[in-house]
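Visitor: here you go, sequence then predicted model.
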Amino acid sequence: MPAKRERLARRRRAAGLTQEQLAELLNTDRSTLQRWELGNTTPLPEQQRKLARALNVTAAELADLLEPEHGNGSGSTTERVAYALQHPGGTDMATVAQLRQQVSDLDERYDRLPSTSLLADTAQALGQIGFLAKYARPSLRRDLQRVEATAATLLGQLVWDASQRRDHRTARHYFEQAGRAARQVNDPVAEGHALLRRSYLALYGEHDPVEGLRLTEHAAAVTNTASDVLTGLAQLHSAEAHAMLGETRRCEAALAAAETSFGKVTSADAAANLFSPTQFDRLAGSCYLFLGNHGRAQRILDDAATAMTAPTKSQAVVLGNLGLAYLHQRDLDSAVASLHDAIDVLKTNRGGGGLNVVSNAVRKLRRWRSEPAVQDVYDRLFSLMTAQ
């Protein structure tokens, strides 16, 4: 029985592609792609060139992805990286590809798992990448710096979440490290992503919309010709910064710009894995909450919550904000129901942003604390926080 190519399947998922979507890009059948991932057949040379472009990997990296894995494949990865750490001057492209895939896998799990569960592996990977980069030949050093930018951005977010969004200093250190690595290899996508994450510190941690706006506008300028996904995300967060400042016209102009950017997104975008169809509604709903248009916020957030079925950190934020929108409209029953749903999600992933939003909403319920339904929300949130 042939061994499955798990690394190939993981790389496809990390690129944000289903089997159907990738098959369409390659102008082939889903069944053909399925046979490649199962290890039943191997793509022809011309197909491999197209596959490498679609997955944004080099020919050498694709060759490694096409190697079958026996068992869970972790042993070969561990052995290859361990050998390179003992003989850093002999680091090869396959080792770099393994580290890139390891970081990609960790990044892919970020929105679904507690940040604390990913911290150690991400920190270890970043340390290994930095060590090997010191000894690698120039061409490989540049590849490692690209992976470093991704790993440092992820680690900054994990540290911030794990501290319940209190440790701004350490998170900023990693985001700045990511930005430096990205600039050294002239990677505007990685640089823009790091800038965007830095803007979150300003907007949601330090409550400084002026600094947040500066960073989001900088991110949009950096990624303008490199990624419609990241440009759109930066414009969305610029809109939220304007909303925090009470600037309705500028907020709505930034929302319109983001909608235009998202309308140009294709699966070939270098940051396609960061795109979600619900992102616009998630941020637009938050904007109208800040602007005090609670009815409009509730309708938009309700649509976003309905469209989000997986228990992700983003879903917890939406449900928490939806609870706030209902609460501002004095719809206590709906607010409590949304907050219960948010806590259900938080129990699976301990999302830092979602926990902050839900905690803020629950504080606003204080005047109804004597209500049994409200007390139940307090008890569940307390149990969740003490269990962390």
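Guide: Good, I have the coordinates. Numbering: from 1, shown residues only.
Visitor: C-alpha only now, for contacts and for neighbours.
Guide: Will do.
Visitor: helices of the stretch 201-350 of the chain, start to end?
Guide: Taking DSSP state H, counting those that start in this stretch to define them, one finds helices in the stretch 201-350 of the chain at 209-223, 228-244, 248-263, 279-290, 294-307, 313-328, 332-349.
Visitor: quick check: Leu132 touching Leu85?
Guide: Yes: Leu132 lies in contact with Leu85 (C-alpha atoms under 8 Å); the separation is 6.9 Å.
Visitor: try it against this one:
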Amino acid sequence: MASKRSRLIQRREAVGHTQESLAEAVDVDRTTVGRWESGRSAPQPWMRPKLARALKLTVDQLADLLKAPTTAVEDVPRTAPVRRTNRDIDLVVAVTADSAESAWFLRFASASNVDDTLLEQIDADIARLAGDYVSRPVSELFHDIGTLRRGVFDLLRGRQHPYQASHLYLQAGRLCGLATHVALDLGQYTAAATHSRTAWRCAESAGHNGLRAWIRSVQSLIAYWQQDHRQAAELARAGLPYADSGTIAARLLSLEARATAALGDTESALRAVEAAETARSTVAAVDLPGVFTFPEAKQWAYAGTALLALNSDRHVNHAIAASSRAISLYESGPRQEQSSGDLLAARLDLANAHLAHGDLDGVQEKLSVVLDAAPDRRTASISSRLRALSARLSEPVYAGSPIVLSLRENVREACSRPALTNPPELPQ
């Protein structure tokens, strides 16, 4: 009697695998392969992409090989004409064949390479990575983010129920968003833009407004650090119609404030800072922790940068207050929520504010903390801020100052050291 999954056995043999070699290729015991082939069990959903690759199949083709043999009624060709002399018999046979077609579609629609438990686990992994991203170096997270993202991509190549597919697209979009942040922090803006476009497509497929709004915020960041401040402001505004919950509205308005301040648009910048505070007061439940949320400390750090860019004594004093509040909020919060990048940025803003007031001792005090930070805590944006400060210290007004000369040397030396540890094979 033929094996229940004889086609699976035939495929294994066709690609040159024994049960032992196939088991080794997919990292299971040989007896597990035996149970799959005998029909006593089936590969778990997360195992199917790996098994399909070992058998040189798509996940859909593998799912077809794993099906139980169809019954004689179901094997009636769906398009074959039914010819009988007795009209009544013909109709019975035709109805039976017609129901077989519905049965075939039911099996197709019911087949899935994921289950709710797997989706819950992926959600938990994404939340963990998003939380860790705030306080851990990028180099420690890059491979985990990439591995999980590729796993979700593989699952999406299979077949799921509609609600499962939508959930997977949401997960893929969030993971592409994390990959965008990795590339952004490394200053690889082309790679960041590619990831963000994929994330947007996934958000569209998932129909998730929160993810749409968050992706626009990250795209605004990319434009900002490419010095396209007008585009950065437009992208931040483009995300606001999707900001229907959580802290995302405060994030987008803070990004708009920073971008319009860089453009010299004082009125728009101050209006956006005020609107961000209003949005903060009406925050509902946050979608995800870590990099997906926008804490009050980060909002004050962005406000400090925006106010400082307006370049007037009154606004510089307000910038000092905002940046100082950001540092205080971060340092009084849980260690795992302390964003080293935002803390360094706030201290650099304070250094620039003290420089605007001619307080070189204050500049030295704030800058020393930044220069002493470990290289793997210094993102591309921090390096960019350091270079900008170095350029200001090179202005003729500071010529001949021993303190400024020492600061310039220290900044130059810091900028000559590699910042973040670049993970290998960062996709472009």
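Guide: Done, it's in. Source: prediction; values computed, not measured.
Visitor: which one of Leu132 and Leu85 of the first structure has more residues nearby?
Guide: In this view Leu132 of the first structure and Leu85 are compared by other C-alpha atoms under 10 Å, and Leu132 has more residues nearby, 24 against 16.
Visitor: in the second structure, what residue corresponds to that one?
Guide: In the second structure, Leu132 of the first structure lines up with Leu155, judged by TM-score structural alignment.
Visitor: what about whichever strand or helix holds that match, how far off from the first structure?
Guide: Taking DSSP states H and E as the criterion, Leu155 of the second structure maps to helix 138-156. For helix 138-156 of the second structure, the mean deviation from the first structure after alignment is 1.4 Å (mean C-alpha distance after the TM-score superposition for the first structure).
Visitor: distance from the chain centre to stretch 130-138 of the second structure, please.
Guide: Relative to the chain's own centre, stretch 130-138 of the second structure is displaced by 12 Å; criterion: C-alpha atoms, centre = their mean, to the nearest Å.
Visitor: and if you look at stretch 9-16 of the second structure?
Guide: The answer for stretch 9-16 of the second structure is 38 Å, by C-alpha atoms, centre = their mean.
Visitor: so it matches what in the first structure?
Guide: By TM-score structural alignment, stretch 9-16 of the second structure lines up with nothing in the first structure.
Visitor: please go through the first structure and pick out the longest helix.
Guide: helix 138-162 (DSSP state H).
Visitor: so what's the aligned partner of Arg378 of the second structure in the first structure up against?
Guide: Using TM-score structural alignment as the criterion, Arg378 of the second structure maps onto Arg350 of the first structure. Taking C-alpha atoms under 8 Å, 6 or more residues apart in numbering, we find Arg350 of the first structure in contact with 113-115, 313, 388.
Visitor: Arg350 of the first structure and Asp107 of the first structure: what is the separation?
Guide: Between Arg350 of the first structure and Asp107 of the first structure the computed distance is 16 Å (C-alpha to C-alpha, to the nearest Å).
Visitor: kindly report the same for Thr278 of the first structure.
Guide: Counting by C-alpha to C-alpha, the gap from Thr278 of the first structure to Asp107 of the first structure is 19 Å.
Visitor: wait, isn't the match of Leu132 of the first structure in contact with Leu118?
Guide: No: judged on C-alpha under 8 Å, Leu155 of the second structure makes no contact with Leu118 at a distance of 10.6 Å.
Visitor: now for those two: what residues contact both?
Guide: Trp46.
Visitor: around the counterpart of Leu141 of the second structure in the first structure, how many other residues sit close by?
Guide: Counting by TM-score structural alignment, Leu141 of the second structure corresponds to Leu118 in the first structure. Here the number of neighbours of Leu118 of the first structure (other C-alpha under 10 Å) works out to 19.
Visitor: same question, Gln98 of the first structure
Guide: There are 20 residues near Gln98 of the first structure, going by other C-alpha under 10 Å.
Visitor: next one: Arg314 of the second structure
Guide: Number of residues near Arg314 of the second structure (other C-alpha under 10 Å) recorded here: 11.
Visitor: relative to helix 296-309, how tilted is the host helix or strand of it?
Guide: Assigned by DSSP H and E, Arg314 of the second structure belongs to helix 313-332. Angle, helix 313-332 of the second structure to helix 296-309, by axes from the mean of the first three to the mean of the last three C-alpha atoms, to 10 degrees: 160 degrees.
Visitor: in stretch 183-198 of the first structure, what counts as buried?
Guide: 183, 185, 187-198 (16 or more other C-alpha atoms under 10 Å).
Visitor: so of the residues you listed, which ones are in helices?
Guide: Using DSSP H, those in helices are 183, 188-198.
Visitor: pick the one among those closest to Arg249 of the first structure.
Guide: Nearest to Arg249 of the first structure among these, counting by C-alpha to C-alpha, is Leu196 at 22.3 Å.
Visitor: quick one: what's aligned to the closest one in the second structure?
Guide: Using TM-score structural alignment, Leu196 of the first structure lines up with Ser217 in the second structure.
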